[in-house]
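> pasting a predicted model and its sequence here:
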Amino acid sequence: MSNDISTYDGQPSSDERIMAMLMYLLSFITTIIAPLIIWVIKKDESKFINFHGKQYFNFVISYFIYGIVAYILTIALIGFALIPIFFVLSLIFIIVAAVKAYNGEMYVIPLTIRFIK
């Protein structure tokens, strides 16, 4: 299945929307475990959940890399500004993604590198 937004042509069911939203919201409690369990169990049943699972894990990998770079840049004092910026952005983007998923929208999180296609 492609990660392209245009490949999903149906309207997600209420259960699909709730499960996609839960992937994002449960990430505040368990960053990887809960979203991974939902995605692995439901990805073959729903293109919508599969799309949001890929988006979430691309987000996690991307922002982990950005965090490492920002941490390294603390040597040059730039990282002290970047770390809180990435933290706040990640919180905002997860909340927005959860709302969009609940509304049945295909949302691509900004600044995310597509590792999982």
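Structure's in. What do you need?

> all contacts plus neighbour counts: C-alpha atoms, from now on.
Will do.

> list the helices and strands the top helix by length along the chain packs on?
Identified as the longest helix of the chain according to DSSP state H is helix 47-72. Where contact means 3 or more C-alpha pairs under 8 Å, 6 or more residues apart in numbering; DSSP states H and E, helix 47-72 is packed against helix 14-25, helix 33-42, helix 79-102.

> next, the one to line up against it:
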Amino acid sequence: MTEEKIIDPNITSDDKLWALLAYLLTPLIPIVLLLLEDKKDRPFLKAHYPQALAFGIVAWVISGLLSFVFVGCVTGVAALVFQIIWGIKAYNGEYVTIPVITDFVKKQGWAD
């Protein structure tokens, strides 16, 4: 797991809070951010909510498919731990790079 430690002075406390919530309450909050006109094009949020949404969906699918075995429970807990870590980093104004997910989201043009 690698993170970029770039901190932008133009990031508001509102941006940080929404980014935190996007990771913690995925996929609901990223979808809400996608629908909010004043939020969806904010550069800091656009770097976080698409990858939070993609990660949340992938984590739910994997946990759901593996839920009949113990591995599904472990996967769900591990995903929650990562979501908390990434949410805290976002709240501190950092840009987070999630392996595979970030590259996929950027190649699709969903994030900057």
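It's in. Since this is a predicted model, take the numbers as computed values, not measurements.

> report the TM-score for the pair.
The TM-score (TM-score structural alignment, normalised by the length of structure 2) is 0.69; 100 aligned residues with a C-alpha RMSD of 2.7 Å.

> follow-up on the earlier one: give the buried residues for the longest helix of structure 1.
47-63, 66-67, 70-71 (16 or more other C-alpha atoms under 10 Å).

> can you check stretch 91-103 of structure 1 too?
Neighbour-count burial for stretch 91-103 of structure 1, counted by 16+ other C-alpha under 10 Å, picks out 93-102.

> same question, stretch 97-112 of structure 2
By neighbour count on 16+ other C-alpha under 10 Å, the buried set for stretch 97-112 of structure 2 is 97-98, 101-102, 105, 111.

> can you put those in TSV and add secondary structure and distance to Tyr23 of structure 2?
Below are the buried residues of stretch 97-112 of structure 2 laid out as TSV (DSSP: H, G, I helix; E, B strand; the rest coil; distance: C-alpha to C-alpha, whole Å):
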residue	secondary structure	distance to Tyr23 of structure 2
Thr97	strand	13
Ile98	coil	12
Ile101	helix	13
Thr102	helix	13
Val105	helix	15
Ala111	coil	15
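
> now the two most distant members of those residues.
Spatial extent of these (C-alpha to C-alpha) is set by the pair Ile98 and Ala111 at 12.6 Å.

> what's the overlap in contacts for the two?
Common neighbours of Ile98 of structure 2 and Ala111, counting by C-alpha atoms under 8 Å, 6 or more residues apart in numbering, are Gln51.

> just give me the match in structure 1 for Val96 of structure 2.
Using TM-score structural alignment, the partner of Val96 of structure 2 in structure 1 is Tyr107.

> could you report the separation of its match from Asn50 of structure 1?
The spacing between Tyr107 of structure 1 and Asn50 of structure 1, counted by C-alpha to C-alpha, to the nearest Å, is 12 Å.

> just give the closest residue to Ile38 of structure 1, not the sequence neighbours.
Closest residue in space to Ile38 of structure 1, ignoring its immediate chain neighbours: Met23 at 6.7 Å, by C-alpha to C-alpha, 6 or more residues apart in numbering.

> roughly how far apart are the one you found and Asn58 of structure 1?
13 Å.

> residues contacting the residue nearest in space to the middle of structure 1?
Centroid-nearest residue in structure 1: Tyr56, 2.2 Å away (criterion: C-alpha atoms, centre = their mean). Residues near Tyr56 of structure 1 by C-alpha under 8 Å, 6+ apart: 23-24, 109.
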